[in-house]
Structures are given as structure tokens and as C-alpha cells.
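K.L.:
For reference, the sequence and a predicted model appear below.
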Amino acid sequence: MNRRTTSLVLTIGLTTTLTLTACSSPNVPELKVSDSYMPRPVSDLGAGFLTVTNSGGADDKLTSVTSDISDDVTIHRTENQKMQEVKSFDIPAGGALDLERGGSHLMFMNLKSRPAQGQKVGIELHFEKADPIKVELPVKETTYNPARH
């Protein structure tokens, strides 16, 4: 091969590699929400439960929650039967974040109204990397506790 042909082959190879690299998406979180519910509140406090599954290739974090029903929605971890507000929850790549009764959960303070069983409460989950996700929490009976597998 002469120099001109070698340069052309190298240029085409480099361009192809750069093009393929540009088309490949980086590892990103791919989040899906399931098993969401809110037990019917009996005071001006409420709790929310759900699972966020991350089928993507990058970790993410749940950083906040907003809702029309409360101006103060916080996220809590329960350890050794003690509830503590936290800034975020990790959602590992290929894993899940389970917010369930007796464990970590969403806490709705100073409810503007008490939703009745059968209604739905709209929330928006905010993450460190992924776009926000809107979720409707079906309001279940106060003692509702689904069986987890």
C-alpha cells in the first residue's frame, strides 16, 4: 500500500470508530416504578410505598418527591425501628429501591386533605440523573400491607 491509501484507510477506520462511539449511548439509569400505594391517612400525616427498578447500566438516586397533596414530602429510612429523614436513596444499576411498610418510605407532612380509599394521589419522583417520573399512588385501606416476594 502506498502512503495515500494507508492514510485513507486509517481515516476511514478512525471516522467509523468515532461514529460508532457517538451512536452508542453511555450507561444510563433506566427506571420503572411499580407496586405503588398509600394507606388511607388517619391524620394530617401520610406514607407512600413503591418500588423503583433500575434496569440500566448506571446507578441513580431518588433525591426528592413532590405532590399537590402536601408541600412537605420527605424520604425516610427505618433502621432498628427508628425512622430517620435522609437526603436520598440509592438505586443501583441492575437493582431496585424498595419502599415498603416497616422500612424506608415516603412521608407526607401536613396533608392539605385526607384522600379516601379508592382515590389516587399524584406524586413526582425526582432523581439525580434520570428525568422525573410521575406516579399515581392508589389509596388503600389503612392496614393494607401487600405480601412481598
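P.N.:
It's in.
K.L.:
CA atoms for contacts and neighbours, from now on please.
P.N.:
Fine.
K.L.:
so what's the residue sitting nearest the centre point of the chain closest to, chain neighbours aside?
P.N.:
When C-alpha atoms, centre = their mean is applied to the chain, the residue found nearest the centroid is V52 (4.7 Å). Nearest residue to V52 in three dimensions, chain neighbours excluded: V33, at 4.6 Å (C-alpha to C-alpha, 6 or more residues apart in numbering).
K.L.:
quick one, what contacts the one you found?
P.N.:
By C-alpha atoms under 8 Å, 6 or more residues apart in numbering, V33 lies in contact with 50-53, 135.
K.L.:
putting a second one here so we can go through both:
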Amino acid sequence: MNRRTTRTLAAALSLSAALAISGCSSDSGSDSGSGDGKPSLSVSGGYMPEPVNDKMAGAFMVIKNDSATADKLTAVTSALSGDVTIHETKDQKMQQVQSLDVPAKGELKLARGGDHVMFMGLKNQPKVGDKVTVELRFEKADPVKVELDVKERTYKPQNAN
């Protein structure tokens, strides 16, 4: 083989490997839902218990991933507070984390006593019946805007375990 043949063969093998790795095909069954390889995420059951004061509040919801690609919740923003963070609860201890996993073909449950979103230094104090808009940011998926219903402080969703 000469040098040119070797380069051509190497380029062809590289291209074949890249196509195999990327899963290139004309089949629309990529499970991403968006056609661009990004995870397909949806949010349900979003709510915020009415805050006791304007110092802090929590938010809860279920983020469902219908795609075959896992993702991570990396940030939450809201006009209600300039300090919105993601928290996990392990061994009954709450701690701020950089991200939470949204598994492929699964869901991330943000619930009382577990993982949740935390708002500090509220700009106003929402009341029962109000709506609070948040934007969820992910490692791979496009941002998702969610309207949280402000519920009674003792509210528990029907499907909560």
C-alpha cells in the first residue's frame, strides 16, 4: 500500500467509526423526540408550598425523560429570587448540589423530604393561588419553563409516596 491509499483507508475507517458511534440513520426512532439528539423532557406536578416569609421557599415537581439519553438538571432561575439552588437530601441532610441526574427513560422526582429546588431571599411572598415561573436548565436539553402553582403549606400531591 502506498501513503495515499493508507490515508484514504484511514479516513474511511474514521468516518465509518464516527457514523457508528453517532448512530447515524434515517430512522426517526432516535428516541430523542426533538430530532437533534437532545433528551426529550417534560415536567408535571410543579408546585411551591406558600412560603412562611420572604426568606426562603421550596419547589417540587417531576421531570420525566422519555428519551434514551440521560441528562442533568444543572440550574433553575426565577424572577422570584436571584438565589435559586438545587438541593439533594441524603441521610436526612439537605445539601446544595451542582446538578441532579435525569435518567434516560426515567424521571427525577423533586419532592418534600427529598431532592428539591430552594429559593432564598424572595423578592415577594407568593400566596396560595399564585403562580411562580421558573426556568429549568439542563446539561443537554433545551431550557424548560414551568409554572409552579402556589399551594397550601401542608399540601401533598395525590401521587406522593
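P.N.:
Nice, thanks for sending it over. No experiment lies behind these values; they were computed from the predicted model shown.
K.L.:
Tell me the counterpart of the residue nearest to V52 of structure 1 in structure 2.
P.N.:
Using TM-score structural alignment, the partner of V33 of structure 1 in structure 2 is V43.
K.L.:
same question, F127 of structure 1
P.N.:
Using TM-score structural alignment, F127 of structure 1 sits opposite F138 in structure 2.
K.L.:
If we ignore the residues flanking it in sequence, what's nearest that match?
P.N.:
Per C-alpha to C-alpha, 6+ apart, closest to F138 of structure 2 is L73, 4.6 Å.
K.L.:
quick one, strands of structure 2?
P.N.:
41-49, 56-65, 71-78, 83-90, 93-97, 100-102, 106-110, 116-120, 131-138, 144-151 (DSSP state E).
K.L.:
if we can go back for a sec, okay, the match of V33 of structure 1 and V102 of structure 2: tell me how far apart.
P.N.:
11 Å (C-alpha to C-alpha, to the nearest Å).
K.L.:
Also V132 of structure 2?
P.N.:
Computed as C-alpha to C-alpha, the V132 of structure 2 to V102 of structure 2 distance reads 22 Å.
K.L.:
And those two? Which one has more around it.
P.N.:
Counted by other C-alpha atoms under 10 Å, V132 of structure 2 and V102 do not tie: V102 has more neighbours, with 22 against 18.
K.L.:
Run through the residues that contact the more buried one.
P.N.:
V102 of structure 2 touches 63-65, 70-73, 108, counting by C-alpha under 8 Å, 6+ apart.
K.L.:
Spatially nearest residue to the alignment partner in structure 2 of T63 of structure 1 (excluding sequence neighbours)?
P.N.:
When structure 2 is aligned by TM-score structural alignment, T63 of structure 1 is paired with T74. Spatial nearest neighbour of T74 of structure 2, chain neighbours left out: S99 (4.4 Å); criterion: C-alpha to C-alpha, 6+ apart.
K.L.:
And the counterpart of the one you found in structure 1, how far from K61 of structure 1?
P.N.:
In structure 1, S99 of structure 2 lines up with S88, judged by TM-score structural alignment. For S88 of structure 1, the distance to K61 of structure 1 (C-alpha to C-alpha) stands at 6 Å.
K.L.:
for G102 of structure 1, same thing?
P.N.:
Counting by C-alpha to C-alpha, the gap from G102 of structure 1 to K61 of structure 1 is 21 Å.
K.L.:
And the two? Which one has more around it.
P.N.:
For G102 of structure 1 versus K61, neighbours defined as other C-alpha under 10 Å are more numerous around K61 (18 against 13).
K.L.:
doesn't D60 make contact with the match of S99 of structure 2?
P.N.:
No: using C-alpha atoms under 8 Å, S88 of structure 1 makes no contact with D60, being 9.8 Å away.
K.L.:
out of these two, which sits in the more crowded spot?
P.N.:
It is D60, of S88 of structure 1 and D60, that has more neighbours when counted by other C-alpha under 10 Å, with 22 against 18.
K.L.:
That'll do, ta.
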